[in-house]
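> I'll drop the sequence and a predicted model, then ask my questions.
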Amino acid sequence: MDDLLARDAVPEGYRVEIFDGEVIMTPQSPEQDWTVNEVRSAVRKAAVPRERVFGDVLVRFPGENDAAPDLTILAEGAERHGDSYDCMDVLAAVEVTSRPDDDKDYVRNVAKYARFGIDLYLIADPFKKLCTLMTEPHATGYAKVKEIPYGEPLTLRLITGERIEIDTSDFPVRD
C-alpha cells in the first residue's frame, strides 16, 4: 500500500485498500460521501476535536493488512506515524457499504476490527437503508449488534464518555 501511495498509482476519486491479499480499488459514490459527511457533522456537534476524526486515512494493523475506514475516531493522545495511526488508538470505525451485502464490511471488517479491540463499529448501508452498530468486541466479532433503520436516531457512545447523536433521516439511499 505504501508503495502504491508513494508512486501516486491511485487514480483521483478512487479508494484503494489491500484486504486479505486482494487489491480493492473502488470509486467513492456520492451516497458514501454524503453519509460520511453527515456522521462527521454529528461528531463535530458532539465537540470531538478534529484532530481525533478523519476519513480514508491509513490505520495500521500489526501482522495484517492495514485499512482506511470511511471515518475513524481516535483516542486522545493518539500518535501519528507518518500518514497513519495505530489500530490500538481507534475508538470507533464507520464504514458505508459500496455494494449490496458487502462481504468486506459485513464479514471481514467485523472480524478484524473486533479482534483488534475497536470498541465501536458502525456500518451504514444505503442499499438496505439500515445502520448496524456493533459494540463489545471479542476475538471473533462483537457481542452486541443493533440495527437502526435509516430515519431513526442513532447514538454512538464512546468509551471516553462522549456521546454522538446522529440523525439518519438525511442518509441517502441507493437502489
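Okay, I see it.

> alpha carbons only for contacts and neighbour counts from here, please
OK.

> Settle this for me: residue 66 is touching residue 60, isn't it.
Yes: under the criterion of CA atoms under 8 Å, residue 66 makes contact with residue 60 at 4.8 Å.

> can you give me the end-to-end distance of stretch 15-31?
Using CA to CA, to the nearest Å, one end of stretch 15-31 lies 15 Å from the other.

> let me fix that: stretch 75-90
Across stretch 75-90, the straight-line distance between its terminal residues is 6 Å, by CA to CA.

> Would you mark the buried spots in it?
Within stretch 75-90, the residues that qualify as buried are 75, 85-90, counting by 16 or more other CA atoms under 10 Å.

> Now do the strands in the chain.
Along the chain, the segments classed as strands by DSSP state E run 14-19, 22-27, 53-54, 58-60, 71-74, 80-81, 84-86, 90-96, 120-125, 130-138, 141-149, 153-157, 163-167.

> could you check the angle strand 14-19 makes with the second one?
Taking axes from the mean of the first three to the mean of the last three CA atoms, to 10 degrees, one finds that strand 22-27 is oriented at 160 degrees with respect to strand 14-19.

> Now do strand 22-27: which elements does it pack against?
If contacts are counted by 3 or more CA pairs under 8 Å, 6 or more residues apart in numbering; DSSP states H and E, strand 22-27 sits against strand 14-19.

> Residues in contact with the strand it packs on: which ones?
By CA atoms under 8 Å, 6 or more residues apart in numbering, the list of residues contacting strand 14-19 from outside reads 1, 10, 23-28, 56, 65-68.

> take a look at this one as well, against the first:
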Amino acid sequence: MSADAVMRTEFPAGYVVFFGIDGKVVMCPRSKEHSGTIRSMQIHSLALGRHSKVISTVYIGFPPEEISAPDLTILREDAQRQGKRHGFEDVLLIAEVV
C-alpha cells in the first residue's frame, strides 16, 4: 500500500493497523478486555524485579527479515536495541492477547 493510499484510507474504529516492510497491512481489533489483559500482564511482570525489561507493542526483528510488535515482550536485562528495534536474541518471553 502506498503512502498516499494510507493517508486517504479510513480504517475502522477499534482497530490498530500495522504496516510491514514487505507491504503487508495487518489490522488487529482492540477492546477494553484486550487492553486490560495486557495491563494485567504488565503488573504481574513486576514480580520479576525492577530491572526487568518489559515492553508492549514494540517492534522486534526476527529472521529472516520479519518484524513483529507483540502485545507483551520480556527481554533479557542486558538487552540493547539494534538500530531502531530489539533483536530476537534478547527475547525471553512473548505474549499475544487474542
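That came through fine. This one's a predicted model, so the numbers in the text were calculated from it and none came from an experiment.

> on that earlier part again, just the buried ones from the contacts of strand 14-19 of the first structure?
Among the contacts of strand 14-19 of the first structure, those buried by neighbour count (16+ other CA under 10 Å) are 65-68.

> now, which of the buried residues of stretch 75-90 of the first structure sits nearest residue 33 of the first structure?
residue 90 (20.9 Å; CA to CA).

> ok, now how distant is the closest one from residue 120 of the first structure?
As defined by CA to CA, residue 90 of the first structure lies at a distance of 9 Å from residue 120 of the first structure.

> What's residue 14 of the first structure aligned with over in the second structure?
Aligned by TM-score structural alignment, residue 14 of the first structure pairs with residue 16 of the second structure.

> can you count the residues close to its match?
For residue 16 of the second structure, the number of neighbouring residues by other CA atoms under 10 Å comes to 12.

> roughly how far apart are it and residue 43 of the second structure?
Residue 16 of the second structure sits 23 Å away from residue 43 of the second structure, taking CA to CA as the criterion.

> same question, residue 52 of the second structure
From residue 52 of the second structure over to residue 43 of the second structure the distance is 12 Å, taken as CA to CA.

> Make a markdown table from the strands of the first structure and add distance to residue 103 of the first structure to it.
Below are the strands of the first structure laid out as a markdown table (distance: least, CA to CA, whole Å):
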| stretch | distance to residue 103 of the first structure |
| --- | --- |
| strand 14-19 | 11 |
| strand 22-27 | 12 |
| strand 53-54 | 23 |
| strand 58-60 | 20 |
| strand 71-74 | 18 |
| strand 80-81 | 29 |
| strand 84-86 | 24 |
| strand 90-96 | 12 |
| strand 120-125 | 12 |
| strand 130-138 | 14 |
| strand 141-149 | 14 |
| strand 153-157 | 23 |
| strand 163-167 | 25 |
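
> Please identify the deepest-packed of these.
strand 120-125 (a mean of 24; mean count of other CA atoms under 10 Å).

> which residues touch that one?
With CA under 8 Å, 6+ apart as the test, strand 120-125 of the first structure has contacts from 35, 91-97, 100, 105-106, 110, 113, 130-137, 156, 158.

> And residue 52 and residue 43 of the second structure? Which one has more around it.
For residue 52 of the second structure versus residue 43, the count of surrounding residues by other CA under 10 Å is larger for residue 52: 16 against 10.

> Quick check: the more buried one touching residue 78?
No: Residue 52 of the second structure is not in contact with residue 78 according to CA under 8 Å; the separation is 9.3 Å.

> shared neighbours of these two, anything?
Among the neighbours of residue 52 of the second structure, none is also in contact with residue 78 (CA under 8 Å, 6+ apart).
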